[in-house]
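Participant: any chance you could fold what I've pasted below:
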Amino acid sequence: MSRLLRSRLIWPVAVLLVLLVINVSVVPGFLTVTVRDGHLFGSLVDIARNGAPTLIIAVAMTLVIATRGIDLSVGAVGAIAGALTCSIIIDAPDPGSPATVAAAIGISLVLALALGLWNGALVAALGLQPIVATLILMTAGRGVAMLITEGQIVTVNSPAFKVIGSGFLLGVPVPVLIAVAVVVLAAVLTRRTALGLLIESVGINPEASRQAGIRSRGLVIGVYVACALAAALAGLVLTSNQTAADANNTGLFIELDAILAVVIGGTSLAGGRYSLAGTVVGALVIQTLVTTVYTVGIPPIVTMIFKAAVITAVCLLQSPATTATLARWRRSLRGSPPAGAAPPPPSTPLVQGSGAKVALR
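Facilitator: Got it, this is the predicted structure:
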């Protein structure tokens, strides 16, 4: 029980359960999952599917934040990937061909890789602050997407492309499978190899890591490339689900949701240790919160305020002050002295002397 209370995941999980209880109280069948035509349907399935793009980006964002970085350009990169993919598909001789879709996706991912190298080089090689370096692409990226689409919303009618955002595989939505694959890949690469330890070491002390022989520049560039690729993948999911490329709105503010998911999951913005499991829970909290807003019937005009209030509450529950208060409460339950209290004086030893007990002063 004590170990459970010390876990940084306890509050995000508790908030997630509270949100689910609220939804069940309003819609009794909220947790029901049904099978229709061999596909899974239900509110929980919708939460997983709609939250998949945020989770995909949040997993890569976790690694960036672990190196003391931040990436504000993920929304713009997703918009660029979606715009380029749709433009290539509609200009191709056979827009509905799976080969055409695969080629368009491949070209978009290569461009995303180049954008990730750009961000990583600005941060690692030129020494720009991550928030400034990625803000450049955040600002220019939407303009690049607008240039690709010539300021128009590009609609694509391609069944092969539509599968990415709204298709099913073995009854499970494809976006959910993509998100699970990203989480598993990140977990295997960072927890089953030394890569995760190296990322944490760079985040804790970059200079000491460099002097220890770790190629910190390469690692930093690598996590920004991974983040750009994840952003492009999320952008493709969003664009496919909409069957259209909207340079202005695709992935708008998704970088904020991804960062919030990472923070809610317990990863510190100061870098160092991180939690992929916490990021998964954080992304589910974000999407469940959005679903709760619609389920409860909160007016759209106060939606962002309600969302901010819940996220603030979760962050406050995870704050050092709250953690210290809980620690004092646990010690009081065990009857232990408070931290920093002086230990009790040792019992006074006695020695025998001339038939009488003499206390040693």
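Participant: when you work out contacts or count neighbours from here on, use the C-alpha atoms and nothing else.
Facilitator: Will do.
Participant: ok, the residue nearest to the spatial centre of the chain - contacts?
Facilitator: Relative to the mean C-alpha position of the chain, the nearest C-alpha, by C-alpha atoms, centre = their mean, is the one of Ala58, at 2.3 Å. Going by C-alpha atoms under 8 Å, 6 or more residues apart in numbering, Ala58 touches 258-259, 261-262, 279, 283.
Participant: go again with 6 Å.
Facilitator: Ala258 (C-alpha atoms under 6 Å, 6 or more residues apart in numbering).
Participant: what separation is there between it and Gln352?
Facilitator: Distance, Ala58 to Gln352, using C-alpha to C-alpha, to the nearest Å: 72 Å.
Participant: and what of Val296?
Facilitator: Shown here: Val296 relative to Gln352, a distance of 79 Å by C-alpha to C-alpha.
Participant: the two - which one has more neighbours?
Facilitator: Higher neighbour count among Val296 and Gln352: Val296, with 13 against 9, using other C-alpha atoms under 10 Å.
Participant: another for comparison:
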Amino acid sequence: MEKLKKITSYRLFLPLLCLAIVLMINIITTPTFFQISVKNGVLYGYIIDVINRASELVILAVGMTLVVSSSAGTDISVGAVMAVAGAVCCFVLAGGQQAVNAYSNPYILGFLAALVVGVICGCFNGFLVAKMKIQPMVATLILFTAGRGIAQLVTKGQITYIRVDSFKLLGANIPGLPLPTPIFIAIAVVIITVIILKKTALGMYIQSVGINSRASRLVGLKSTMIIFLTYAFCGLCAGIAGMIATSRIYSADANNIGLNMELDAILAVALGGNSLGGGKFSLMGSVIGAYTIQALTTTLYAMSVSADQIPVYKAIVVIVIVALQSPEFAKIRKKIAGKFHSEKAESKKEVA
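Facilitator: A predicted model of the protein is given here:
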């Protein structure tokens, strides 16, 4: 019983349980869900598709986790920033011919331009939140509203196609590798972020500022700079995710790239057991939450649910999962466990 209590008290227990439940449902609804086939040295299957399609969401969830932890707010502009980053990259490759001709590898130039734009957007949000003390929801609403308009201006209101094989590698497969490239990009982002947070004091600083920014400032921490950096990093993550999304469809579609991704990223953070009030965070919890959301989406598609109806079913499941992780449900669970322990103790006394 003590072992069970330790397991259930583990911070990632509920996120992992929720993911396991979603995956178990697939055994009943879609018997072929876990089947993996190999074609031309590349792995295919529903489960591979879940891991692959969740890559952008995992990257966004990493950046969103740090933003939520430091500022007790969310960045609702990450989907629009993805569209802006993709538009800028395609503009450099297709529209900015002088820049392309002046550089030996235009794809790298376009990729760097997208990342720089993502960081600039993140810095803009960070300045409004950290320095100007504007509510995060209101501050990021500016780019949420204007971001796709900016992307439309960059692409002149058209879908910009890039017919270059090297451009497709980031969203498809690198020859010789059995898994899609986005999976490796997502793993790299998570590992690098974990190393930075664990090997430096930045992770502790972020949590400290999120718990009490005034107290952190009194002990010498530059809370304004820390919050600013988390938003800049979130913008960088959005830029990377935008490049992957753009590479998947070989084009910059300002209207659809990253559409509603900010909502899924926030949900991934919440499903990962992180408090949206800031403070302590679990990066792996957010990653698990991202895979849970994508597994749920893929499950609904496999069950022939139309794209228009998916948000309804997803909302119902998310409400149940969030309710299971709520403090009130935790109190109820503790009461039930307490009653069970007391009844068990009484039965032992009666036997004795």
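Participant: picking up where we left off before, tell me how far the residue nearest to the centre of structure 1 lies from Gly335 of structure 1.
Facilitator: From Ala58 of structure 1 across to Gly335 of structure 1, the span is 41 Å (C-alpha to C-alpha).
Participant: so the counterpart of the residue nearest to the centre of structure 1 in structure 2 is in which element?
Facilitator: For Ala58 of structure 1, the aligned position in structure 2 is Ala61, judged by TM-score structural alignment. Ala61 of structure 2 is located in helix 55-71, with elements delineated by DSSP states H and E.
Participant: which bit of structure 1 covers whichever helix or strand comes after that helix?
Facilitator: As assigned by DSSP H and E, the chain's next helix or strand after helix 55-71 of structure 2 is helix 78-90. Using TM-score structural alignment, the residues of structure 1 aligned to helix 78-90 of structure 2 are 74-86.
Participant: do the same with stretch 210-220 of structure 2
Facilitator: Using TM-score structural alignment, stretch 210-220 of structure 2 pairs with 203-213 in structure 1.
Participant: quick one: contacts of that stretch?
Facilitator: Residues outside stretch 203-213 of structure 1 that contact it (C-alpha under 6 Å, 6+ apart) are 66-68, 202, 271-272.
Participant: turn these into a markdown table, including distance to Ala313 of structure 1 and neighbour count.
Facilitator: Shown next, in a markdown table, are the contacts of stretch 203-213 of structure 1 (distance: C-alpha to C-alpha, whole Å; neighbours: other C-alpha atoms under 10 Å):
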| residue | distance to Ala313 of structure 1 | neighbour count |
| --- | --- | --- |
| Ala66 | 23 | 28 |
| Thr67 | 26 | 27 |
| Arg68 | 24 | 22 |
| Val202 | 30 | 24 |
| Gly271 | 22 | 23 |
| Gly272 | 24 | 22 |
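Participant: aligned to Ala232 of structure 2, what sits in structure 1?
Facilitator: Match for Ala232 of structure 2 (TM-score structural alignment): Val225.
Participant: could you list every residue that touches that match?
Facilitator: Val225 of structure 1 makes contacts with 113, 116-117, as judged by C-alpha under 6 Å, 6+ apart.
Participant: where do the helices sit along the stretch 151-300 of structure 2?
Facilitator: Along the stretch 151-300 of structure 2, the segments classed as helices by DSSP state H, counting those that start in this stretch run 165-168, 181-199, 202-211, 213-218, 223-249, 261-271, 283-302.
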